[in-house]
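J.: Got a predicted structure here, sequence first:
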Amino acid sequence: MRVAIVIGASSGIGQSTAIQLAKRDTGVILTYSGNPAGAQDTVAAVEKEGGTAVALRLDIGRSDTFPAFRDDVVTALRDTWQRDTFDHLVNNAGFGGMAMFEDTTEELFDRFMRVLLKGPYFLTQALLPLIADGGAIVNVSSNSALPTGLVDAGYSAYATMKGGLNVLTRYMAKEFAARGIRVNAVSPGPTRTRLSDASGVVGFEAYPEVIPMLAAKTALGRLGEPDDIGKVIATLLDDTGGWITAQNIEVSGGYDL
């Protein structure tokens, strides 16, 4: 059985990805930060599909905790799957929010950097020795950072970090190729998730009035759902995506097309 680590899987895209992987006979180590109940919901959903999951707490914005997290991963792999490696990594954790350029504080900028760019960089570095040769990584980016994406005022700091993640994806793919490890990114458009902003307010639950507007700007006529993204991530990780690396796949239903 293959084993994947899905960062930020207590809800939304991460939760969907964990379930989609379970359907493909892949065990899951999933992480959560402030939503332990959601993490247990994900474990239960994976088990409902006949899979096995272990939930571990991780603050992706604190790189000083990564060595201890790596030790927890080693223990989970040994005790649950009798393995000392895993196969897939999904760097998904993050938070949303906006601030106009002139209102962006260094504190907010640094938080975006720690969570959206520094975290995936150094977490992947910490876990790389445990990834089996021939494995795969998917970094969850955003279509706001694509050259063809909508440039919407207020997202300069957020999109800058996601743009850095896109560049990092290509360099990871180049450097990890010697071990047969593929690295790709997916760039969702507006998606119905519980992604919180910098103040902790949950997006579409707090502002349902924006949904029709976003749907009207999407070629396929609706807001994205977590499964729309989770299925693509799972496909990039499994053998179907075995000849795909260093790519950034927009998964937006034709947002702003």
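T.: Yep, that arrived. Just so we're clear, the structure is a prediction, and the values are computed from it rather than from any experiment.
J.: going forward, measure contacts between C-alpha atoms and count neighbours the same way
T.: Noted.
J.: Are we agreed that Ala185 is in a strand?
T.: Yes: under DSSP: H, G, I helix; E, B strand; the rest coil, Ala185 falls within a strand.
J.: give the contact list for it.
T.: When contacts are counted by Cα atoms under 8 Å, 6 or more residues apart in numbering, Ala185 is found next to 138-141, 166, 169, 246-249.
J.: Strands of the stretch 101-250 of the chain, residue ranges please.
T.: Assigned by DSSP state E, counting those that start in this stretch, the strands in the stretch 101-250 of the chain fall at 131-140, 182-188, 248-251.
J.: any chance of these in TSV, plus distance to Met98?
T.: Shown next, in TSV, are the strands of the stretch 101-250 of the chain (distance: least, Cα to Cα, whole Å):
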stretch	distance to Met98
strand 131-140	18
strand 182-188	17
strand 248-251	21
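J.: let's bring in a second model and compare:
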Amino acid sequence: MKSENKIALVTGGSRGLGKNAALRLAEKGLDVIITYNSKQQEALAVVKALEDKGVKAASLQLNVGSLNRYDDFSSTLNSILTEKWDRSTFDYLINNAGIDWAAPFAQTSEEQFDSLMNVHFKGTYFLTQKLLPLLADNGGIINLSTGLARFVIPGYSAYASMKGAIETFTKYLAKELGSRGIRANTVAPGAIDTDFNKANFDSHPEVKGFIASQTALGRVGIAEDIGGVIAFLCTDDARWINAQRLEASGGMFL
């Protein structure tokens, strides 16, 4: 039986911001497909949590940094859409998957740079391109950026530069896909306390206090501060929001 719910695909949906976004999407009545890199059991637990909310859900393995696997992933995605939803398209693409690496500019290696590039910019760029035939008209794309594209904390020159590129890329998506009714927006979180930042926070315990002191709302963000923003952009209430950068940072460095 063909699903009447809209379908969102969340990359990196087994943990952190992606997991919370997936759960919030389900609360708004969207079916959800998540991808995971290596944490299959965590992904399956998220799928169960989504199904417990009354929506259809599935998980697929994807290493966003392995561009040579995109053809296989697209084929698998097409198959699961057909088998589980009796559809050939999905409605919303949330490019959330990411890796963390912080190092001073003078100490950043080409290998580190390329790893970040393959996931955060090149991967997002070409995965979106590969999935365009499966993305329904009048759907949407949400790309994850960072507050670090506006303000500067030493150590993130490569990561933040790629997220700056994502913000420019998103505006081009909005312009070039507008004829299909597809909206493209960027969500830019501030510092969020998830396992993505755990290594940095653990090795520099003073960072949390500093960030809280520089945030208007007086604390470090959590995943639950971001998922609802992403989910909102996948609803008709956001139908006239296009080519925008929505920073969700609690007011960092104002």
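T.: Alright, I've got the coordinates. Predicted model only: the values in this text are computed from it and were never measured.
J.: Tell me which of the strands of the stretch 101-250 of the first structure sits most buried.
T.: Most buried of the strands of the stretch 101-250 of the first structure, by mean neighbour count (mean count of other Cα atoms under 10 Å): strand 182-188, with a mean of 26.
J.: Might you report the residue contacts of the residue nearest to the spatial centre of the first structure?
T.: Central residue check for the first structure by Cα atoms, centre = their mean: the C-alpha nearest the mean position is that of Asn92, 1.5 Å away. Asn92 of the first structure sits next to 6-9, 13-14, 139-140 when contact means Cα under 8 Å, 6+ apart.
J.: follow-up on the earlier one: so which of the strands of the stretch 101-250 of the first structure is nearest Asp228 of the first structure?
T.: Nearest to Asp228 of the first structure among the strands of the stretch 101-250 of the first structure is strand 248-251 (7.5 Å), distances taken as Cα to Cα.
J.: picking that back up, Leu30 of the first structure: which of the strands of the stretch 101-250 of the first structure is closest?
T.: Leu30 of the first structure sits nearest to strand 131-140 of all these, at 14.4 Å, using Cα to Cα.
J.: Quickly note the distance from the residue lying farthest from the centre of the first structure to Gly154 of the first structure.
T.: For the first structure, the C-alpha farthest from the mean C-alpha position belongs to Glu102; by Cα atoms, centre = their mean, that distance is 28.6 Å. When distance is defined by Cα to Cα, to the nearest Å, Glu102 of the first structure is 9 Å away from Gly154 of the first structure.
J.: Likewise for Ser141 of the first structure?
T.: 17 Å.
J.: coming back round to it: just the contacts of Asn92 of the first structure: which are in strands?
T.: Among these, the members falling in strands (DSSP state E) are 6, 139-140.
J.: which residues touch the residue mapped onto Ile33 of the second structure from the first structure?
T.: Using TM-score structural alignment, the equivalent of Ile33 of the second structure in the first structure is Ile29. Residues near Ile29 of the first structure by Cα under 8 Å, 6+ apart: 3-6, 53-56, 73, 76.
J.: Can you say which of these are buried?
T.: Buried subset of these (neighbour count, 16 or more other Cα atoms under 10 Å): 3-6, 53-56, 73, 76.
J.: Tell me the counterpart of Pro67 of the first structure in the second structure.
T.: Aligned partner of Pro67 of the first structure by TM-score structural alignment: Asp71.
J.: I'd like the distance between the closest residue in space to that match that isn't next to it in sequence and Leu62 of the second structure.
T.: Leaving aside its sequence neighbours, Asp71 of the second structure sits nearest to Lys130 (Cα to Cα, 6 or more residues apart in numbering; 7.6 Å). From Lys130 of the second structure across to Leu62 of the second structure, the span is 13 Å (Cα to Cα).
J.: try Thr128 of the second structure
T.: 13 Å.
J.: From the contacts of Ile29 of the first structure, which land in helices?
T.: 73, 76 (DSSP state H).
J.: so which of the contacts of Ile29 of the first structure persist in the second structure?
T.: On the basis of both residues aligned by TM-score structural alignment, their matches' Cα atoms under 8 Å, what survives of the contacts of Ile29 of the first structure in the second structure is 3-6, 53-56.
J.: corresponding residue for the residue nearest to the centre of the first structure in the second structure?
T.: So, by TM-score structural alignment, Asn92 of the first structure is matched to Asn96.
J.: biggest separation within the contacts of Asn92 of the first structure, which pair?
T.: Spatial extent of the contacts of Asn92 of the first structure (Cα to Cα) is set by the pair Ala9 and Asn139 at 13.5 Å.
J.: Give me the more crowded residue out of Ser141 and Gly154 of the first structure.
T.: Ser141 (29 against 16; other Cα atoms under 10 Å).
J.: Can you find the partner of that one in the second structure?
T.: Residue pairing (TM-score structural alignment): Ser141 of the first structure is matched to Ser145 of the second structure.
J.: Quick check: its match vs Phe169 of the second structure, distance?
T.: On the measure of Cα to Cα, Ser145 of the second structure and Phe169 of the second structure end up 11 Å apart.
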